[in-house]
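Visitor: starting from these lines, generate the structure:
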Amino acid sequence: MENTIKVIVFQLHNEQYGVNIQQVRSIEKLLNVTPVPGTADFIKGVINLRGDITPIIDLKDRLQIGKTEYTDHTRVLIINIESIQMGLIVDNATDVLDIEQSIIDAPPEVIGGVTEEYLSGVAKIDDRLLILLDLERILNFQELNEVEKAAAKQL
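Guide: Model prediction:
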């Protein structure tokens, strides 16, 4: 089992993405998001998650592949990057899979409209393609600071 990774599978548009389960603290339903003025467009605001002020990012908007239309299936992946807790809005969280590392290929330059700088690889599983995101690369240092400031504005 040491040659496998466990990933959480989620959807953005009609594409399936995966992230290492170790990068995700929890999966939540979308709660009321309080907007924070003066932040980047992809920062939708903050939520109070069990007493923690948590900035919320629209992952489609961040990856520049559109904006999320909120439905009953919309979920928020709660993650930590550089010790900053934040939520990523996704269309749907669908599965947890064990993936053999041997079936993970290097990412192409662009797939599903997402550039390779955000990707850790691509896995072909049965008849579907799973795009693996590297959450550590989703935000640069300046954007991380902006997310942290968005949470601090609400304290």
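Visitor: alpha carbons only for contacts and neighbour counts from here, please
Guide: Noted.
Visitor: just the helices in the protein please.
Guide: Taking DSSP state H as the criterion, the chain contains helices spanning 59-62, 141-153.
Visitor: what about the last one, distance to the chain center?
Guide: Its chain's C-alpha centre lies 16 Å from the corresponding centre of helix 141-153 when counted by C-alpha atoms, centre = their mean, to the nearest Å.
Visitor: other SSEs contacting it?
Guide: Packing partners of helix 141-153 (3 or more C-alpha pairs under 8 Å, 6 or more residues apart in numbering; DSSP states H and E): strand 43-49, strand 52-58, strand 84-90.
Visitor: the closest residue to Ile79 other than its chain neighbours: neighbouring residues, count only.
Guide: Once flanking residues are discounted, Ile79 sits nearest to Val24: 4.7 Å by C-alpha to C-alpha, 6 or more residues apart in numbering. Neighbour count for Val24, taken as other C-alpha atoms under 10 Å: 18.
Visitor: next, the second sequence, to be compared with the first:
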Amino acid sequence: MSEFQFGLTAPEPQSEAERLMLGLQKRTSAFQNEQDQEPLVSLLTFNLGDEWFALLLDQVKLVSRLLEVAPVPGTSRYVLGVINYKSTIYPLIDIHELLSLESQMPTRASRFVIINHNQYAFAILVDSMTEVKEVRERELEGQIRSNKDISHYIHSELSLNERLLGLLNLDAILHTVAEVD
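Guide: Now for the predicted structure:
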């Protein structure tokens, strides 16, 4: 007799088909256990115009409704100004301009996303938030198929709810903002 999970026993398979089915069930069970133990990553998903993007949730400090933006003369063309959230000043990066997307007028759905990345804190303005979604870590290793002009700002792409999402590469974004006069 074979022993299954929880100490239950079942009769030995009698036919070749039963043996094949038992082997398939064992492999499927082992694969499912492996899948269940695979690390999950939480993503904050949002849109910019008609495009969909994501950030790792552990990089997001907070999401806020619209705040007043104070312009700062002499900054990079990718810096819209600064915002003041609870007495902390954050530079506001024009992510639309950086990704060569048409800028949208802010609406009631627009949000500031304040991001902590390495030792830097900054904000971006997104057109709307969609959801927080957990995905398997290996799903973030997909090839980039989007516009070649912005591909270096995308860490990876994944399909989620029939949408292609680009996971933003914050290192590349910060590098570009810092080097532009």
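Visitor: got a TM-score for the two of them?
Guide: Laid over one another, the chains give 0.81 as their TM-score (TM-score structural alignment, normalised by the length of the first structure), with 143 aligned residues with a C-alpha RMSD of 2.1 Å.
Visitor: about what we covered before: can you find the partner of the residue nearest to Ile79 of the first structure in the second structure?
Guide: For Val24 of the first structure, the aligned position in the second structure is Val60, judged by TM-score structural alignment.
Visitor: list the contacts for its match?
Guide: Val60 of the second structure sits next to Val113, Ile114, Ile115, Asn116 when contact means C-alpha atoms under 8 Å, 6 or more residues apart in numbering.
Visitor: report the separation between it and Thr45 of the second structure.
Guide: Counting by C-alpha to C-alpha, to the nearest Å, the separation of Val60 of the second structure from Thr45 of the second structure is 11 Å.
Visitor: do I have it right that Val126 of the second structure meets Ile114?
Guide: No. The criterion here is C-alpha atoms under 8 Å, and Val126 of the second structure misses it with Ile114 at 10.7 Å.
Visitor: the second structure: which residue goes with Val76 of the first structure?
Guide: Aligned partner of Val76 of the first structure by TM-score structural alignment: Phe112.
Visitor: and what of Asp61 of the first structure?
Guide: In the second structure, Asp61 of the first structure lands on Glu97 (TM-score structural alignment).
Visitor: isn't its match right up against Ser103?
Guide: Yes. With contact defined as C-alpha under 8 Å, Glu97 of the second structure counts as touching Ser103 (7.0 Å).
Visitor: can you give me the strands in the first structure?
Guide: Along the first structure, counting by DSSP state E, strands occupy 4-12, 15-20, 24-29, 43-49, 52-58, 75-81, 84-90, 92-100, 104-105, 110-111, 114-115, 119-125, 128-133.
Visitor: ok, which of those strands comes nearest Ala152 of the first structure?
Guide: Across those, Ala152 of the first structure has its closest neighbour in strand 52-58 (8.1 Å, C-alpha to C-alpha).
Visitor: other SSEs contacting that closest one?
Guide: Looks like strand 52-58 of the first structure contacts strand 43-49, strand 84-90, helix 141-153 (3+ C-alpha pairs under 8 Å, 6+ apart).
Visitor: most tightly surrounded among the ones you listed?
Guide: Stretch with highest mean neighbour count among these: strand 84-90 (a mean of 23; mean count of other C-alpha atoms under 10 Å).
Visitor: can you tell me the centre-most residue of the second structure?
Guide: The second structure has Ala54 as the residue nearest its centroid, 3.2 Å off, counting by C-alpha atoms, centre = their mean.
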